[in-house]
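Could you work out the structure for the sequence below:
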Amino acid sequence: MNERQVKDLYQQLLNAWNNKDARGMADLFTEDGEQIGFDGSQVIGQSEIYAHIAPIFEHHDTAHYVSKVKNVRFLSDNIAILRAIAGMVAPGQSDINPNVNTHHTMIATRTEGNWRIVLFQNTPAQFHGRPELVEQMSNELRELL
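As a prediction, this is how the structure comes out:
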């Protein structure tokens, strides 16, 4: 079991987002992989993921992810769950926007030696009524800037 490979897969996903590379993002998923976006949208399959992400990059100046992997847990030699926290820095800004902090969950599988994403879920970390938790997460992510 190689935790580094799973972390690298996650970083490739974020790099593809940060580089506005929809094809690169989609290709990291299994053929029937699933993505659940920040807004709750659910997209299944590489081609659908690409079709969903490409227009976002074409029509929006997207923010860059800053993230911290919290843990990687192996369910078997070929299945791993990665959990991370992430923040976004908007174009032209230098600080995390606490309103879009998120928890990332990635389930990955290894087939023929290659790790691919089965599920990537992007869950808003709003901590309703607990602003101190938003600030704590933001501060943890700011350390990475």
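
drop to CA atoms for contacts and neighbour counts, all remaining ones
Fine.

I'd like to know how far Ala86 sits from Ile96.
Separation of Ala86 from Ile96 (CA to CA, to the nearest Å) stands at 9 Å.

okay, and the common contacts of these two?
Leu141 (CA atoms under 8 Å, 6 or more residues apart in numbering).

higher neighbour count, those two?
Just comparing Ala86 and Ile96: by other CA atoms under 10 Å the higher neighbour count belongs to Ala86, 26 against 22.

roughly how far apart are the more buried one and Met1?
Relative to Met1, and taking CA to CA, Ala86 is found at 25 Å.

next one: Pro124
From Pro124 across to Met1, the span is 30 Å (CA to CA).

Who has more neighbours out of these two?
Neighbours around Pro124 and Met1, counted as other CA under 10 Å, are more numerous at Pro124. The numbers are 19 against 13.

Excluding chain neighbours, what is closest to Asn99?
Once flanking residues are discounted, Asn99 sits nearest to Gln126: 7.0 Å by CA to CA, 6 or more residues apart in numbering.

For the one you found, give its distance to Gly33.
Gln126 is 26 Å from Gly33, where distance means CA to CA.

Second chain to compare with the first, below:
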Amino acid sequence: MSTTMPTEVPAAQQAAVATIAQRMIAAWAHHDADGFANLFIESGTLILPGVLRQGREDIRAFFKHAFENEFKGTQVTGKPISMRFFGPDVALLLSQGGVIAPGETEVADAQSIRASWFVVRVDDQWQLAAYQNSPMNTRLATPGS
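As a prediction, the model looks like this:
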């Protein structure tokens, strides 16, 4: 994982930002919509393919429904691939991973994603201001194809 910072950021803060991904994985493992939503600031934004949710309560409602339906029995995995700080309380974490379907042990190619995590420190707690992911295995259309 590469880390780029305009100013020196203590290793403990870098680790705290990186643990947001682990906290998300844990909330998903328990299908905990509250735990998932609480990773976000009150006005946080979630963007998934075909999904835009604004605010913690909207994110909570989305995952409550999704964990009972399309995400039932799934798990997620991911690992940080890059981290940049834009001051002592703002960072961008990039990761790759994906959703593991029920009965599977690894992410299928069709479920592989890359994600950006815009995190801010509020009251000494790192939280998501915005999370967005995109499929890894899509190709942009090129002229003539």
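
If you count surrounding residues, which of Gln126 and Gly33 of structure 1 has more?
Higher neighbour count among Gln126 of structure 1 and Gly33: Gly33, with 23 against 16, using other CA under 10 Å.

Just to confirm, what residue range of structure 2 does the helix or strand containing the more buried one align onto?
Per DSSP states H and E, Gly33 of structure 1 falls inside strand 29-36. Residues 40-47 of structure 2 are matched to strand 29-36 of structure 1 when aligned by TM-score structural alignment.

Which positions within that stretch qualify as buried?
Across stretch 40-47 of structure 2, burial judged by 16 or more other CA atoms under 10 Å covers Phe40, Ile41, Glu42, Gly44, Thr45, Leu46, Ile47.

Just give the number of residues close to His31 of structure 2.
Neighbours of His31 of structure 2 under the rule other CA under 10 Å: 21.

repeat for Glu48 of structure 1
17.

now do Thr111 of structure 1
Neighbourhood size, Thr111 of structure 1 [other CA under 10 Å]: 11.

now the end-to-end length of stretch 30-42 of structure 2.
End-to-end for stretch 30-42 of structure 2, by CA to CA: 22 Å.

Then stretch 119-135 of structure 1?
28 Å.

from the chain's centre, how far out does that stretch sit?
Its chain's average C-alpha position is 14 Å from that of stretch 119-135 of structure 1, according to CA atoms, centre = their mean, to the nearest Å.

ok, and what's touching it?
Here stretch 119-135 of structure 1 makes contact (CA under 8 Å, 6+ apart) with 29, 33-38, 40, 98-108.

Give the ChimeraX command for selecting the buried subset of the residues you listed.
This is how ChimeraX selects the buried members of the contacts of stretch 119-135 of structure 1, with burial counted by 16+ other CA under 10 Å:
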select :29,33,34,35,36,37,38,98,100,101,102,103,104,105,106,107,108
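
Aligned counterpart of Asn101 of structure 1 in structure 2, please.
Taking TM-score structural alignment, Asn101 of structure 1 has Ser112 as its aligned residue in structure 2.

nearest spatial neighbour of its match, skipping sequence neighbours?
In space, and not counting its chain neighbours, Ser112 of structure 2 is closest to Gly98: 4.6 Å by CA to CA, 6+ apart.

How about Ser95 of structure 2?
Distances taken as CA to CA, 6+ apart put Pro80 closest to Ser95 of structure 2, at 4.1 Å, once the chain neighbours are dropped.

where's the corresponding residue of structure 1 for the one you found, which helix or strand?
Under the alignment defined by TM-score structural alignment, Pro80 of structure 2 is paired with Val69 of structure 1. Take DSSP H and E as the rule and Val69 of structure 1 turns out to sit in strand 64-76.

In structure 2, which residue range corresponds to the next helix or strand after that strand?
Remark: after strand 64-76 of structure 1, the chain's next helix or strand is strand 79-89, criterion DSSP H and E. Mapping strand 79-89 of structure 1 onto structure 2 (TM-score structural alignment) gives residues 90-100.
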